[in-house]
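Asks: no letters, just coordinates:
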């Protein structure tokens, strides 16, 4: 079982937030299908002095056998992250997407685009010259 570390910045540890993180982590383990070594979660609130509009941010770092995968979910402008539970939900959804992309990249399933071909300007120029005659 991978280790889970939860840290709090500018807010007190909360059993409700910890329960939410553990629930989302379990779901990530079931759906991720990627072997995790560790998951570090940092839940932060901006400044304690502000009374309303406090937007939470959640940062995850997934440690995989082939490297580390950071997932940063900073507060959006629509104030949906005034609730820390919503911020946690969004961060773990982003982690699932990043894991899926990481897996596709490792399996070679992501399409690589060919280098841009040079434009055939000579053909266009020759047609323009024909019109001038």
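Replies: That came in fine, so what should we check first? Note that the structure is a prediction, hence the values are computed from the model and not measured.

Asks: from now on I want contacts and neighbour counts done on CA atoms only, so please keep to that.
Replies: OK.

Asks: can you list contacts of the helix ranked longest in the chain?
Replies: With secondary structure taken from DSSP state H, the chain has its longest helix at helix 84-107. With Cα atoms under 8 Å, 6 or more residues apart in numbering as the test, helix 84-107 has contacts from 17, 20-21, 24-25, 28, 31-32, 34, 55-60, 69, 71-73, 75, 80-81, 110.

Asks: second one coming, line it up with the first:
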């Protein structure tokens, strides 16, 4: 399915390395879930605390025919998110878990045919 992802950088310098990391995670989601219609990734560094350093936040919106998945990895006290790549990983992992949950709910199981072959076979 053709889908469009918009990647937005707020208060963060856009580099090829960061854009590449985001694109790699988007491609992984697309391989897992072919029902994705569109999405938006917002990378932000809203907090510049001199004592703690920058803490990054990553927001995701993923649109499927069944549901809209939203992830906001804004964890002010999580020192792991002082690394943008860790924040990206955590956000996409959370989105993947939500997509798996949606996939399980909407997976169509084939109906059972009347009777089994064992009951139809007489010894």
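Replies: Arrived safely. Every value quoted in this text rests on a predicted model; they were computed, and no experiment measured them.

Asks: okay, helices next: where are they in structure 2?
Replies: Going by DSSP H, structure 2 shows helices at 16-32, 84-106, 117-120.

Asks: the shortest one maps to which residues in structure 1?
Replies: Counting by TM-score structural alignment, helix 117-120 of structure 2 falls onto no part of structure 1.

Asks: ok, back up a step: would you reformat the helices of structure 2 as CSV and include distance to residue 50 of structure 2 and mean neighbour count?
Replies: Formatted as CSV, the helices of structure 2 follow (distance: least, Cα to Cα, whole Å; neighbours: other Cα atoms under 10 Å):
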stretch, distance to residue 50 of structure 2, mean neighbour count
helix 16-32, 23, 14
helix 84-106, 17, 17
helix 117-120, 72, 8
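
Asks: mind putting those into JSON lines with distance to residue 39 of structure 2?
Replies: Below are the helices of structure 2 laid out as JSON lines (distance: least, Cα to Cα, whole Å):
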{"stretch": "helix 16-32", "distance to residue 39 of structure 2": "9"}
{"stretch": "helix 84-106", "distance to residue 39 of structure 2": "11"}
{"stretch": "helix 117-120", "distance to residue 39 of structure 2": "47"}
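
Asks: and these: which comes nearest residue 2 of structure 2?
Replies: The closest of the helices of structure 2 to residue 2 of structure 2 is helix 16-32. By Cα to Cα, the value is 9.6 Å.

Asks: for the closest one, give me every contacting residue.
Replies: Residues from elsewhere that reach helix 16-32 of structure 2 (Cα under 8 Å, 6+ apart): 36, 85, 88-89, 92, 96.
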